[in-house]
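sequence? don't have it. structure:
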């Protein structure tokens, strides 16, 4: 008789994780390997990817390292076929690459907004469209796409117009794609709060900013990459087999941005 923990197993499966050189992507890749999956990992920096690959192999799984500029739609789409060719199947895609630097409203040009949409949404779409035909070849019906989004896709905060708009689009993409791909492939997203990754390195050395992040978070701390990896594993495994078209909020309970960027009011 199988127990509840068996539902979290990814034994024999294959995952692609983008932006996997560090932070949330790296944590997802290692978590999936520890759950039994072989993993293709990709980001710009090969040295970082090799460090993650060592952890995947230490868990007894295969790792395929693909350094690439994932802002290039052809490059990101090509990861799906590479995973299938090198690892023999494809079951899960974690669209983690993304991000946009906050900016004042009048400094947010249409080009800047388009770049945010491209990097956060178009990349996820390109990889997913390439992956789906390959995922359909797997016979067990456990295939899954997980988008790593942000709580800024549902909250409002000064300076986050481009980033929040792109992440809102990524979340709704997951809802819409889930209907298109049901019942064969599940599609979900994770709305991430403040997690101590490279994006928050500038805050780590400023006690006043760290205190603001922590005190404005109901759970009283900044998140860890493994908090997000655990949610991604749930959504990608049989544990989450009755979940699709949803955005799981893993944000410490925040309802609004917990870091004030101190952008001034507009003046005539």
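Everything's here; your move. Keep in mind it's a predicted model, so treat the numbers as computed, not measured.

Could you use CA atoms for every contact and neighbour count after this?
Will do.

buried set for the helix ranked longest in the chain?
Ranked by residue count under DSSP state H, the longest helix found in the chain is helix 161-181. Neighbour-count burial for helix 161-181, counted by 16 or more other CA atoms under 10 Å, picks out 161-175, 177-178.

take the one below as the second:
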């Protein structure tokens, strides 16, 4: 066996949320290229069909589930969908999430709770549904897509950063509960060139400012995250659990300063 063989996941089955585009789509394709069949879910069927086309082009199968992944019952059902479609479940990528910036005094209790729900509760719903199915075989691996803003401070990110910080510590705590048969790790993602940053991509001055505020002087690309997902999910990462990989270009503070004045 060569070192590259350790990145193979032939015969395994993965569920990837938010897989219609961006990090989710790239992660699903990476897992497929490494040998997995994939269950992909998002709200938009046309986007899922495009991801499925790419998965099938590398010789793997994709099972599409159109769902509102902010609803815990729908996200929970993805584990059963994997077993029904492919007979097993080995890998989960909790990619769905996100929260818009807001000033401190505009961040209501409800807004904060909704951020936690979308970024943490949904991951918990899918993971707790997946683990019993994983245990029917050799165990499995869960990868949570967190954010650098869950680790560093910046104005406007209170709800998002609190939720992603909670997801990071959730990962560390759950890894203890799930060891040794199920591994759980997270990725602290930086600024990635996806549709979520369309406003940045279309503004040269803004993009240059973000790049200059990043130690590696560039935005990330989705394959930067997909490669980390594959590492954590595959035998190559088999001695990691409760880890948080910092895939953010070296950020020690947010590289997007929001124009929020002092109170």
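Perfect, I can see it now. Quick caveat, the model's predicted, so the values are computed rather than measured.

The longest helix of structure 1 vs structure 2, average distance?
Here helix 161-181 of structure 1, set against structure 2 after superposition, deviates by a mean of 0.3 Å using mean CA distance after the TM-score superposition for structure 1.

residues in structure 2 aligned with that helix?
Aligned using TM-score structural alignment, helix 161-181 of structure 1 spans residues 158-178 in structure 2.

Now do that stretch: everything it contacts.
98-104, 107, 111-112, 115-116, 119-120, 144, 146-147, 149-151, 153, 182-186, 241-244 (CA atoms under 8 Å, 6 or more residues apart in numbering).

So which of these belong to helices?
Checking the contacts of stretch 158-178 of structure 2 against DSSP H, those in helices are 111, 112, 115, 116.

Count the residues that sit near residue 82 of structure 2.
24 (other CA atoms under 10 Å).

Contact partners for it?
By CA under 8 Å, 6+ apart, the residues touching residue 82 of structure 2 are 13, 14, 15, 38, 39, 63, 88, 89.

From the chain's centroid, how far away is stretch 72-89 of structure 2?
17 Å (CA atoms, centre = their mean, to the nearest Å).

Would you mind measuring from the equivalent of residue 148 of structure 1 over in structure 2 to residue 59 of structure 2?
Residue 148 of structure 1 maps onto residue 145 of structure 2 when the alignment is built from TM-score structural alignment. Between residue 145 of structure 2 and residue 59 of structure 2 the computed distance is 26 Å (CA to CA, to the nearest Å).

likewise residue 82 of structure 2?
18 Å.

Could you do residue 203 of structure 2 as well?
38 Å.

now residue 236 of structure 2
Residue 236 of structure 2 is 22 Å from residue 59 of structure 2, by CA to CA.

between those two, which one's more packed in?
Counted by other CA under 10 Å, residue 236 of structure 2 and residue 59 do not tie: residue 236 has more neighbours, with 17 against 13.

How about the aligned partner of that one in structure 1: what's its closest non-neighbour residue?
Structural alignment (TM-score structural alignment) places residue 236 of structure 2 against residue 239 in structure 1. Distances taken as CA to CA, 6 or more residues apart in numbering place residue 7 nearest to residue 239 of structure 1, at 4.7 Å, with adjacent residues excluded.

re the thing from before, ok, the match of residue 236 of structure 2 touching residue 144?
No. Using CA atoms under 8 Å, residue 239 of structure 1 makes no contact with residue 144, being 11.9 Å away.

where do the helices sit along structure 2?
22-33, 45-57, 72-86, 109-116, 122-134, 158-178, 198-201, 204-212, 222-233.

so which of those helices gets nearest residue 261 of structure 2?
Shortest distance between residue 261 of structure 2 and the helices of structure 2, using CA to CA, is found for helix 158-178: 15.0 Å.

Provide the aligned range in structure 2 for stretch 199-216 of structure 1.
Counting by TM-score structural alignment, stretch 199-216 of structure 1 sits on residues 196-213 of structure 2.

Go through that stretch and flag the buried ones.
For stretch 196-213 of structure 2, by 16+ other CA under 10 Å, it's 200, 201, 207, 208, 209, 210, 211, 213.

Thanks again, I'm all set now.
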